[in-house]
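In: Model the structure of this input:
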Amino acid sequence: MAGISTKGSYGLAAMYELALHYGQGHLQIRDIAEKAHIPPNYLEQILATLRKEGLIQSIRGAGGGYLLAKAPAQIHIYEILFTLEGELCTPADEGLQPILHLYWGRVKEDMKSVFHESLQDLVDQGNALNQQSMYFI
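Out: Now for the predicted structure:
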């Protein structure tokens, strides 16, 4: 069974940054890397994968960058993680007893449910958190 690696975490962080700027134009890779605290070279690989899967678009050229291919409400966290990680809950041993296959199948469905939130949900939660923080300053 695989967990969520740095690749998945960084990919989600990059997508969150793009969601925060949705409708405001593109972001350059150095800006995404700086804001999300991701090594630029690693981010480049992650963004290439996300682009190939149609989750983001790239704009070429000196002033180019990246933007979401769809509205944040249409991109689910599970979709991002599946793109970068593959199946999130797959037992390593295919020779398991049938009841264990059923169990892992339920776990997989539960994970899909947990990660069903959209990027817009994350943006909204982040905005609410920022509002709460402002009251405590």
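In: CA atoms for contacts and neighbours, from now on please.
Out: Fine.
In: Tell me who's in contact with the closest residue to Glu53 other than its chain neighbours.
Out: Among residues not flanking Glu53 along the chain, Thr83 sits closest, at 7.2 Å (CA to CA, 6 or more residues apart in numbering). For Thr83, the contacting residues are 49-50, 53, by CA atoms under 8 Å, 6 or more residues apart in numbering.
In: Let me know the closest of those residues to Gln131.
Out: Nearest to Gln131 among the contacts of Thr83 is Leu50, at 30.7 Å by CA to CA.
In: surely that closest one meets Tyr66?
Out: No: counting by CA atoms under 8 Å, Leu50 stays clear of Tyr66, with 10.4 Å between them.
In: Show me the common contact partners of these two, please.
Out: Ile56.
In: Helices of the protein, start to end?
Out: 6-20, 29-36, 40-52, 77-85, 98-114, 119-135 (DSSP state H).
In: let's see this one next to it:
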Amino acid sequence: MPLISTKGVYGLMAMHELSKHKKDTPMQIKEISKNAQIPQNYLEQLLGKLRRAGLVKSIRGAKGGYILAQKPEEINIGEILSVLEDELKMIDQRSQNPILNLFFDDAKANMKRYFDVSLSKLDEYQEKYNQFLHYNI
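Out: Predicted structure coming up:
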């Protein structure tokens, strides 16, 4: 199974919040934290990593906060996860069995291809969620 920690999940949640926000106005950390239900101290660390990687920009001042550094269509989910997770892993160690190692190498490549989509792709899941709610009410 892919090992995506809370860093990756929370970071992706924060990026999704920023992608839904007005493009030109910064979103404050407390607002991101509240909307995404991420502890504010932890969120500050994650946004710092994302800023250093050039995925978000920080705006100083009373009306400051964070904005995406690029359009959501230009930001790759796999890139977000690799910034926060360093590397997505299928397993923690190599096997003594070379056949299994080849299998896990292929699985890892397939996993990377799966995450090779833009942040804007999450909008499709928002639509699926809305349909789910509509049919289950």
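In: TM-score for these two?
Out: After superposition, the two chains reach a TM-score of 0.87 (TM-score structural alignment, normalised by the length of the first structure), with 137 aligned residues with a CA RMSD of 2.2 Å.
In: about what we covered before: distance of the residue nearest to Glu53 of the first structure relative to Ile4 of the first structure?
Out: According to CA to CA, to the nearest Å, Thr83 of the first structure stands 12 Å off from Ile4 of the first structure.
In: Turn the helices of the first structure into CSV, including distance to Gly61 of the first structure.
Out: Listed next are the helices of the first structure as CSV, based on distance: least, CA to CA, whole Å:
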stretch, distance to Gly61 of the first structure
helix 6-20, 19
helix 29-36, 12
helix 40-52, 15
helix 77-85, 26
helix 98-114, 37
helix 119-135, 27
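In: and Ser58 of the first structure, which of these is closest to it?
Out: That would be, of the helices of the first structure and by CA to CA, helix 40-52, which comes in at 7.2 Å.
In: compared with the second structure, how much does that closest one deviate?
Out: Mean deviation of helix 40-52 of the first structure relative to the second structure after superposition (mean CA distance after the TM-score superposition for the first structure): 0.2 Å.
In: Report the buried residues of that helix.
Out: 43, 46-47, 49-51 (16 or more other CA atoms under 10 Å).
In: likewise stretch 12-24 of the second structure?
Out: Buried-residue list, stretch 12-24 of the second structure, by 16+ other CA under 10 Å: 12-19.
In: ok, now which ones touch the residue of the first structure most remote from its centre?
Out: Relative to the centre of the first structure, the most outlying C-alpha is that of Gln97, 33.1 Å out, by CA atoms, centre = their mean. By CA under 8 Å, 6+ apart, no residues touch Gln97 of the first structure.
In: quick one: the spatially closest residue to Ser33 of the second structure that is not a sequence neighbour from His134 of the second structure, how far?
Out: Excluding the flanking residues, the one nearest Ser33 of the second structure by CA to CA, 6+ apart is Gln40, at 5.4 Å. Going from Gln40 of the second structure to His134 of the second structure by CA to CA gives 32 Å.
In: try Ile59 of the second structure
Out: If you go by CA to CA, the gap between Ile59 of the second structure and His134 of the second structure works out to 38 Å.
In: The two: which is more packed in?
Out: Legend: neighbour count by other CA atoms under 10 Å for Ile59 of the second structure and His134, higher for Ile59 (15 against 9).
In: Tell me who's in contact with that one.
Out: 26, 65-67.
In: could you redo the last one with a cut-off of 6 Å?
Out: Gly65 (CA atoms under 6 Å, 6 or more residues apart in numbering).
In: of the contacts of Thr83 of the first structure, closest to Glu117 of the first structure?
Out: For the contacts of Thr83 of the first structure, the nearest to Glu117 of the first structure is Leu50 (17.9 Å; CA to CA).
In: Contact partners for the closest residue to that closest one other than its chain neighbours?
Out: Spatial nearest neighbour of Leu50 of the first structure, excluding adjacent residues (CA to CA, 6+ apart): Ile56 at 6.0 Å. Counting by CA under 6 Å, 6+ apart, Ile56 of the first structure makes contact with 50, 67-69.
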